[in-house]
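>>> missing the sequence, but the structure's below:
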């Protein structure tokens, strides 16, 4: 090799080395910037999640307190007391996360103060309930201090979340810019480096081999970087869709709405999988399908005993790598002997298993998709639990807990509505006012438990004598009321005689002991003959009942 060639080779090698060194420094710097911006993106996600947790925890405090005030259930009281420190901890966590942002830090301090005030107001209501009873506590709730504080918390939560989302958008943009800059600088540096290597490699086979090795290593690093950027973007998209899904679920007012929202969201998140959602019946004997969608790779039964599912038995997700040739749940089977992957995930909320969700695909999905499945099921579990609690509270607000009949408040609302309807269609409406004769003497003889047993049996008897359109209510004490839409005075009297006769032959058992016989007096009033007003119609039926008792009881008197 002559001196000129050697000099050119050395110059090329030095130039190439210098260029690669520069590219390496730039790549390292760009990678650090990318990692830094990605870290800030993660941090912003943590802040948004913490904000949602604060708001959700305070809402849980409200819900548990309201449920306890309405029902007096000890488990709701325990959940309420347990959620108080959790709300404070969540608010403190937000303050810690935004300490680097003075503006958000000030808002976080204000949020902590509002949360503490809301919790103190809640504790005052709780203490009043424990010391002075439900009515005094309800008056404090009606005063609106807690509602005002909750509104301020909600607005501040929205402001902080909006600020964080704005930060997230800017930081994601910066992260993507850093990634593109890093990729472009790497490609440009490699291009120039390859040209120089090609010029030197014509004479030096060793340098050619080194160049190819360097190219392969760099290409691998670039592929890994591109893959990481793609996965980050995919996770961000999944997080955004799951956040929107959770928000939609919180606004659902029925299980059907929650299933429709889930169908749309999960179809977008998992387009290559099939899904099915089951709820366990109240009897705990069967799991019943309430929604299926997607393209299932394995079939699953519409109705099956909970013990047929490994996930329900173990209380945790159960995965089948190949439904046709491995351990699987009894309710899952392969379609036409084709291989399929399946997973069952329990619907768990507040420690209670509500049902399960089943997902099936032609092949095992990526870990990120499995994370999406678990996250979606967690959100659906909370939504279904909240809907069940809402239905329970509504039922408790209109039903008498002892007899299972509607209460007086529901009676007054329903009578006004049914009177208006019957007036529109030109039909009669009758009201039966029913009183159990000598109930006080029965109660004194058999004790309060015996009296309660009689009232319970009477409630069941009235329900058995109701048509679908009739409304049976406990008016108060041992008095009951029945609204009979489209029933005239003659038919109402015949219905009353059936009920009077049924009460006379009623067998009341308490603690396996048959209690004494009982009779009933019934007053009948009919729209429009007796009155056209709801309150007056009830008064006339009550007056007729009074006459029946004055005439010797165990009889029917019409107004």
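That came through, no problem. Just so it is clear, the structure is predicted and the values come from calculations on it, not from any experiment.
>>> Only C-alpha atoms from now on, for both contacts and neighbour counts.
Noted.
>>> Would you check how far apart the residue nearest the centre of the chain and residue 262 are?
In the chain, the centroid-proximal residue (C-alpha atoms, centre = their mean) is residue 383; its distance is 1.1 Å. Distance of residue 383 to residue 262, computed by C-alpha to C-alpha, to the nearest Å: 11 Å.
>>> Repeat that for residue 452.
For residue 452, the distance to residue 262 - C-alpha to C-alpha - is 45 Å.
>>> Those two: which has the busier surroundings?
Counted by other C-alpha atoms under 10 Å, residue 452 and residue 262 do not tie: residue 262 has more neighbours, with 24 against 17.
>>> Verify the stated contact: that one with residue 244.
No - counting by C-alpha atoms under 8 Å, residue 262 does not reach residue 244; the two are 11.0 Å apart.
>>> since we're on residue 66, how many residues are nearby?
20.
>>> in what helix or strand does it lie?
According to DSSP states H and E, residue 66 maps onto helix 3-71.
>>> dropping in the other structure now:
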């Protein structure tokens, strides 16, 4: 009888233990299942936050490209750049719509998106006007960037919180599993399949999160590199705009290329004015070694110049070597033509010591392309400015200084002579019977005479003397630091040289070509440019009246020579 109650109690105890074990196991299983679901949910929210961050990064990239395009349009007036900026702005608005659907549950981000919509709409309007309002466009681009930066910061904070929640729940789940394993090993066998499934699912979530984190890290690294490129290109553009001559452009460009393509060596080479040779004008090197390219070489030796486009010589690319190297050609290099206004003006050579450097150069191809374009445009602008300056002070037919330059130069020389208490002479010269020569031989012959006489004048004066075409067949020469006697001698040399043209050239065209010359001396004959020119002109006309082919000084009463 005693055993029966004990047995009954044991059975009851076993039943209670079994029931408790079942209940505990069931409760533990339920707890584990719910915790796992919470972990999955937290992972999904973290994944959602990463998706939002990726969309924000894409929008930021579009904003950067819009800014770059508008800046290059300002420099180059290239409509393609402006069109790219507009297209990027439209894509930015589309991305903002996608973001709105992703952050519909976040009131703070919704408010930020309203700001982004406003500034992107204004940016598109500024770029679509004719002409585009680039000043306001830059302000709106900055506003868009600030808004996207604020959104990214908020999402990063949210991602951190959700990752912490996921990690905390994962730890709780692990501890619970270990506890249940120690207490109810038998229950673990029953729940093994469920736990295995949950473990696999968690592994997939963690693996996906790791992949997303890696992709995000790579994107951030790429964005950081892109931002550095944009900053470097902006600095290069500012430097090139400040350059006043071609050597400055050459040095500045080489420095910026060495910054953009660290680890490389290279050279900037320009085609000469005759377009029959290419000259190396600047170089850079990562290890203070020569770039290996020849100082001077014919254009046809460069495959990049012949093809007119980016040309790699490397394993897996073209194996045809350029022939502009000193010694053997490198294993891996890039030749990029410099083109401005449709004209090829030179090449950029970039040498890559190893495969890693080549990959860096390939990843920055767009930056290289833009910096090459900036360099070519800077050189073309300087050349255009030089031509315009030459045209503004030179006579187109004779290449002598024109009357405008004469007025400026004479004032300058008079001021210098006054400071030094020195002398200065002005010769006014006129070709005798030039109208008759034009009528007899034609205007083409007259132009030939003017050019030959201009050449004769240049051969008869000193380096510091200034020869100007005053107008028509009249010429003026400014002779600084000269005595009256030397002035008369110089004028006689010029007169005789012109009179002897027929003998020297053996051409009947010059049989009657002579010049009459009037000379005025500062300060004796005048204190101002107007006075000197007037007196010299009066002396010239006196020489004309007295028979031509002679030199007359202002104080003379008779011609100096016949």
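It's in. Treat the numbers as computed from the prediction; the structure is a model and nothing was measured.
>>> how about the strands in the stretch 201-350 of structure 1?
274-280, 287-294, 298-300, 303-304, 318-320, 332-334, 341-349 (DSSP state E, counting those that start in this stretch).
>>> Adding mean neighbour count and distance to residue 156 of structure 1 as columns, could you present those strands in a markdown table?
Conversion of the strands of the stretch 201-350 of structure 1 to a markdown table gives the following (neighbours: other C-alpha atoms under 10 Å; distance: least, C-alpha to C-alpha, whole Å):
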| stretch | mean neighbour count | distance to residue 156 of structure 1 |
| --- | --- | --- |
| strand 274-280 | 23 | 36 |
| strand 287-294 | 19 | 37 |
| strand 298-300 | 23 | 46 |
| strand 303-304 | 16 | 46 |
| strand 318-320 | 20 | 41 |
| strand 332-334 | 19 | 47 |
| strand 341-349 | 25 | 28 |
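>>> Would you mind pulling the contact partners of stretch 188-202 of structure 2?
29, 36, 39-40, 180-181 (C-alpha atoms under 8 Å, 6 or more residues apart in numbering).
>>> Return the member of those nearest to residue 300 of structure 2.
Checking the contacts of stretch 188-202 of structure 2 against residue 300 of structure 2 by C-alpha to C-alpha gives residue 40 as the nearest, at 65.5 Å.
>>> Next, count neighbours for the residue mapped onto the closest one from structure 1.
Residue 40 of structure 2 maps onto residue 21 in structure 1 when the alignment is built from TM-score structural alignment. Residues lying near residue 21 of structure 1 (other C-alpha under 10 Å) number 13.
>>> related to what we said a few turns ago, how about whichever residue in structure 2 pairs up with the residue nearest to the centre of structure 1, secondary structure?
Taking TM-score structural alignment, the alignment pairs residue 383 of structure 1 with residue 378 from structure 2. Put simply, residue 378 of structure 2 is helix when judged by DSSP: H, G, I helix; E, B strand; the rest coil.
>>> Quick check: residue 378 of structure 2 vs residue 384 of structure 2, distance?
Distance of residue 378 of structure 2 to residue 384 of structure 2, computed by C-alpha to C-alpha: 10 Å.
>>> what does residue 440 of structure 2 give?
To residue 384 of structure 2, residue 440 of structure 2 is 39 Å away according to C-alpha to C-alpha.
>>> cool, residue 10 of structure 2 as well?
Applying C-alpha to C-alpha, the value for residue 10 of structure 2 to residue 384 of structure 2 is 109 Å.
>>> same check, this time on residue 73 of structure 2
Using C-alpha to C-alpha, residue 73 of structure 2 is found at 20 Å from residue 384 of structure 2.
>>> which of those two has more neighbours?
Neighbours were counted for residue 73 of structure 2 and for residue 384 using other C-alpha under 10 Å; residue 73 has more, 20 against 12.
>>> Show the contacting residues for that one.
Residue 73 of structure 2 neighbours (C-alpha under 8 Å, 6+ apart): 79, 81-82.
>>> out of those residues, who has the most neighbours?
Counting neighbours by other C-alpha under 10 Å, residue 82 leads the contacts of residue 73 of structure 2 with 23 neighbours.
>>> That one touches residue 69, doesn't it?
Yes - proximity of residue 82 of structure 2 to residue 69 meets the contact threshold set by C-alpha under 8 Å, at 6.1 Å.
>>> For residue 311 of structure 2, which residues are in contact?
With C-alpha under 8 Å, 6+ apart, residue 311 of structure 2 has these contacts: 303-304, 318, 334-336.
>>> do that again at 6 Å, thanks
Taking C-alpha atoms under 6 Å, 6 or more residues apart in numbering as the criterion, residue 311 of structure 2 is in contact with 304, 334-335.
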